[in-house]
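1. The sequence isn't on hand, but the structure is:
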């Protein structure tokens, strides 16, 4: 129950506040966030397990776990699995731009919110303006991470936030 409340507070309510925003996809974000000057966020994501999160749901192991949990369909179709392995799977097509691909898994907009209104260079030059347009940023990333990385996950083996954050930290250099 607590996990659902946290998930609602961190993912659903902010997305309702910016309901006009569409998911643009990792390629749109990566157009600017791939250079050394910007912090190479795209490369960091590509080399992370987050970029493979959706793919793991296509495995026999994932299907076996889904079956064990009482689901009668493949893991890639189970909302309980998709909640942590993808973003945008549960929104209408009119809230997804053409290049958005749910199979990109846990990508930029999973944490930072649908990007159509803040993706432009003009907006992104101002952190304050980006936030007004829907960019989600966190003072405490661990709170967000543990909504999925916790003992409710059937594959949970512990979560050392500092260790894993070091692998995916992706600040924009100042």
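-> That came in fine, so what should we check first? Remember, predicted model here, so these are calculated numbers, not experimental data.
2. use CA for all of it now, contacts and neighbours both
-> Fine.
3. Which parts of the protein are helices?
-> With helices called from DSSP state H, the chain shows them at 2-7, 13-17, 26-30, 41-46, 53-56, 60-68, 79-85, 108-112, 121-124, 127-132, 141-145, 161-168.
4. Return the residues in contact with the residue nearest the centre of the chain.
-> The centroid of the chain falls nearest to residue 110 when counting by C-alpha atoms, centre = their mean (2.0 Å). By C-alpha atoms under 8 Å, 6 or more residues apart in numbering, the contact set of residue 110 is 86, 87.
5. Same check on residue 130?
-> So residue 130 contacts 118, 123, 124 (C-alpha under 8 Å, 6+ apart).
6. switch the cut-off to 10 Å
-> 115, 117, 118, 119, 120, 121, 122, 123, 124, 136, 137 (C-alpha atoms under 10 Å, 6 or more residues apart in numbering).
7. Who wins on neighbours among the residues you listed?
-> Per-residue neighbour counts (other C-alpha atoms under 10 Å) across those peak at residue 115, which has 26 neighbours.
8. looking at it, that one is touching residue 22, isn't it?
-> Yes. Using C-alpha atoms under 10 Å, residue 115 makes contact with residue 22 at a distance of 6.3 Å.
9. which one of the helices of the chain lies closest to residue 102?
-> Distance to residue 102, taken as C-alpha to C-alpha, is lowest for helix 53-56 among these, at 8.0 Å.
10. Could you list every helix and strand in contact with that closest one?
-> Applying 3 or more C-alpha pairs under 10 Å, 6 or more residues apart in numbering; DSSP states H and E, one finds that helix 53-56 contacts helix 60-68, helix 79-85.
11. Off-centre distance for it?
-> 12 Å (C-alpha atoms, centre = their mean, to the nearest Å).
12. what do you get for stretch 33-53?
-> In terms of C-alpha atoms, centre = their mean, the centre of stretch 33-53 is set 13 Å apart from its chain centre.
13. which residues are in contact with that stretch?
-> Contacts of stretch 33-53 (C-alpha under 10 Å, 6+ apart): 26-27, 29-32, 55-56, 81-82, 84-86, 103-108, 110, 164, 167-174.
14. Any idea how many residues pack against residue 153?
-> 13.
15. err, residue 54, not the other one
-> Residues within reach of residue 54, counting by other C-alpha under 10 Å, total 23.
16. Test my guess that it contacts residue 106.
-> Yes. Applying C-alpha under 10 Å, one finds residue 54 in contact with residue 106, separated by 7.4 Å.
17. intersection of neighbour lists for the two?
-> Taking C-alpha under 10 Å, 6+ apart as the criterion, residue 54 and residue 106 both touch 82, 84, 85, 86, 87.
18. Grab the nearest non-local neighbour of the first one.
-> Of all residues not flanking residue 82 in the chain, residue 76 sits nearest, at 6.7 Å (C-alpha to C-alpha, 6 or more residues apart in numbering).
19. okay, now the one to match up with it:
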């Protein structure tokens, strides 16, 4: 509940107009959903849902006036299509019928732009666009989901004159739709170049594939350096093509729209109010997890199996490697969490300690001698090697670049070249 409340308050800081819930948003009950709505200061819109506890105000629609233009906002959802069906007590009607009814209401009130928030999936959103062609745009969301995997951001498309917009989950991307009204016309031409957007998505896919191949080839002695450099040249061409596709000419006459998807990056900057709320939330999670997992200790290693020894033990014989490691970001990985009150955050800690959740390793609260990304993260548990270095080899003498990808992946790290990055952690006595 703390996370939901924090998100709602952050959305209020950002000026949320409205949202449409999926099944996951009902999990704490309708009174809590109303509390989150109040905290968000936005409208909760689900025109096609009724039932005990559903407030009339939730059904909408809403009218907003922006720069003199009346914009109608409609929300529909299909939690009954999510895994396990709709929450008990909810009556879910046809999204199409609800949108038609709300469009008529909004038109009578003078709405010139009509936007639907549709937590119904992309297929149903397209059917709404077919059935109600005078909509301006449909913002697509999922009826409900589970799991931590990040979804790709589908390219936008138009069904007739209706723009279908959808972003990736977990706020990996955000979309901006700008409408430019000329001469009082509300028929918006495509000023984005949606065909270009689809090409851009294809180019992005090819760039990702090329990066992966280069990383794989660089670790393969059978692939010549000339071939690798040729692929790097191909990658540069693709990246240039992507940059060119970001440009689209503005229509010379008439109203038009521009649609843009922005990948979320720390480099974009921050909002101070939102940052303060997130910091308070992380402090709250930290304190709660510190108590909740205080007694969770790592399992002992099986008899005859190596255990984690810690960097100080490794330093006894590998002092040169230690000097290299001390200068890397790996040596300060745990501090990057503790400085943000995230060292007990279950979503973060595993990549900032050694042997997390492994036999003889660390847990969220028990990280003695195993803070930071130490030698054994890459080389494997080394107790047996440390006890008899002349007889027992290091478990993984030369880690492959691919091993870095277990932590260095989106949304935490973007466009990561494992082979090149590995150079940053090598030095005299450590790989050279």
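-> Arrived safely, thanks for sending. All of these numbers come straight from a predicted model, not from anything done at the bench.
20. So after superposing, what's the score?
-> TM-score of the superposed chains, computed with TM-score structural alignment, normalised by the length of structure 1, equals 0.60; 127 aligned residues with a C-alpha RMSD of 3.1 Å.
21. ok so, going back, closest one to residue 153 of structure 1 among the helices of structure 1?
-> That would be, of these and by C-alpha to C-alpha, helix 79-85, which comes in at 8.8 Å.
22. Any chance you could list what contacts the closest one?
-> The contact list for helix 79-85 of structure 1 (C-alpha under 10 Å, 6+ apart) reads 7, 50-57, 62, 65-66, 71, 74-76, 86, 88-90, 102-107, 110, 145, 147-149, 153-154.
23. what do you get if the cut-off is 7 Å, keeping everything else the same?
-> Residues from elsewhere that reach helix 79-85 of structure 1 (C-alpha atoms under 7 Å, 6 or more residues apart in numbering): 53, 54, 75, 76, 105, 106, 148.
24. In a markdown table: the residues you listed, plus distance to residue 132 of structure 1.
-> Below are those laid out as a markdown table (distance: C-alpha to C-alpha, whole Å):
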| residue | distance to residue 132 of structure 1 |
| --- | --- |
| 53 | 29 |
| 54 | 30 |
| 75 | 36 |
| 76 | 34 |
| 105 | 25 |
| 106 | 23 |
| 148 | 26 |
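25. Regarding structure 2, what is its longest helix?
-> Longest helix in structure 2, counting by DSSP H: helix 194-218.
26. okay, and it goes to which residues in structure 1?
-> On the basis of TM-score structural alignment, helix 194-218 of structure 2 is assigned to no residues in structure 1.
27. Buried residues, that helix. List them.
-> Buried residues in helix 194-218 of structure 2, defined by neighbour count with 16 or more other C-alpha atoms under 10 Å: 194, 196-201, 203-204, 207, 210-212, 214-218.
28. Report the contact partners of residue 176 of structure 2.
-> Residue 176 of structure 2 touches 259, 260, 261, counting by C-alpha under 7 Å, 6+ apart.
29. and with 10 Å instead?
-> Residue 176 of structure 2 touches 165, 258, 259, 260, 261, 262, counting by C-alpha under 10 Å, 6+ apart.
30. So it lies in a strand, does it not?
-> Yes. Remark: residue 176 of structure 2 belongs to a strand, assigned using DSSP: H, G, I helix; E, B strand; the rest coil.
31. Tell me, how many residues neighbour the residue nearest to residue 49 of structure 2 when sequence neighbours are not counted?
-> Residue nearest to residue 49 of structure 2 in three dimensions, not counting chain neighbours: residue 92, with 4.7 Å by C-alpha to C-alpha, 6+ apart. Residue 92 of structure 2: 19 surrounding residues under other C-alpha under 10 Å.
32. what do you get for residue 320 of structure 2?
-> 13.
33. before we move on, back to that, and in structure 2, which of the contacts of residue 130 of structure 1 remain?
-> Contacts conserved in structure 2 for these, using both residues aligned by TM-score structural alignment, their matches' C-alpha atoms under 10 Å: 115, 117, 118, 119, 123, 124, 136, 137.
34. Let me have these in a markdown table, adding distance to residue 2 of structure 1 as columns.
-> Formatted as a markdown table, these follow (distance: C-alpha to C-alpha, whole Å):
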| residue | distance to residue 2 of structure 1 |
| --- | --- |
| 115 | 28 |
| 117 | 31 |
| 118 | 31 |
| 119 | 32 |
| 123 | 35 |
| 124 | 34 |
| 136 | 21 |
| 137 | 22 |
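35. what does the residue nearest to residue 82 of structure 1 align to in structure 2?
-> Matched by TM-score structural alignment, residue 76 of structure 1 corresponds to residue 343 in structure 2.
36. tally of neighbours for its match?
-> 26.
37. Give me the nearest residue to residue 418 of structure 2, chain neighbours excluded.
-> Spatially, and ignoring its direct neighbours in sequence, residue 418 of structure 2 is nearest to residue 401 (5.2 Å; C-alpha to C-alpha, 6+ apart).
38. My read is that the one you found contacts residue 424, right?
-> No. Taking contacts as C-alpha under 10 Å, residue 401 of structure 2 lies outside contact range of residue 424: 11.9 Å.
39. between these two, who's got more neighbours?
-> Using other C-alpha under 10 Å, the more surrounded residue of residue 401 of structure 2 and residue 424 is residue 401, with 19 against 13.
40. which residues sit in contact with that one?
-> When contacts are counted by C-alpha under 10 Å, 6+ apart, residue 401 of structure 2 touches 215, 216, 218, 219, 378, 417, 418, 419, 420, 421, 422, 423.
41. Adding distance to residue 278 of structure 2, write those residues out as JSON lines.
-> Putting the contacts of residue 401 of structure 2 into JSON lines (distance: C-alpha to C-alpha, whole Å) gives the following:
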{"residue": "215", "distance to residue 278 of structure 2": "35"}
{"residue": "216", "distance to residue 278 of structure 2": "38"}
{"residue": "218", "distance to residue 278 of structure 2": "40"}
{"residue": "219", "distance to residue 278 of structure 2": "40"}
{"residue": "378", "distance to residue 278 of structure 2": "32"}
{"residue": "417", "distance to residue 278 of structure 2": "30"}
{"residue": "418", "distance to residue 278 of structure 2": "31"}
{"residue": "419", "distance to residue 278 of structure 2": "34"}
{"residue": "420", "distance to residue 278 of structure 2": "33"}
{"residue": "421", "distance to residue 278 of structure 2": "30"}
{"residue": "422", "distance to residue 278 of structure 2": "32"}
{"residue": "423", "distance to residue 278 of structure 2": "34"}
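42. Tell me the most packed of these, by neighbour count.
-> In these, the most neighbours by other C-alpha under 10 Å go to residue 418, 22 neighbours.
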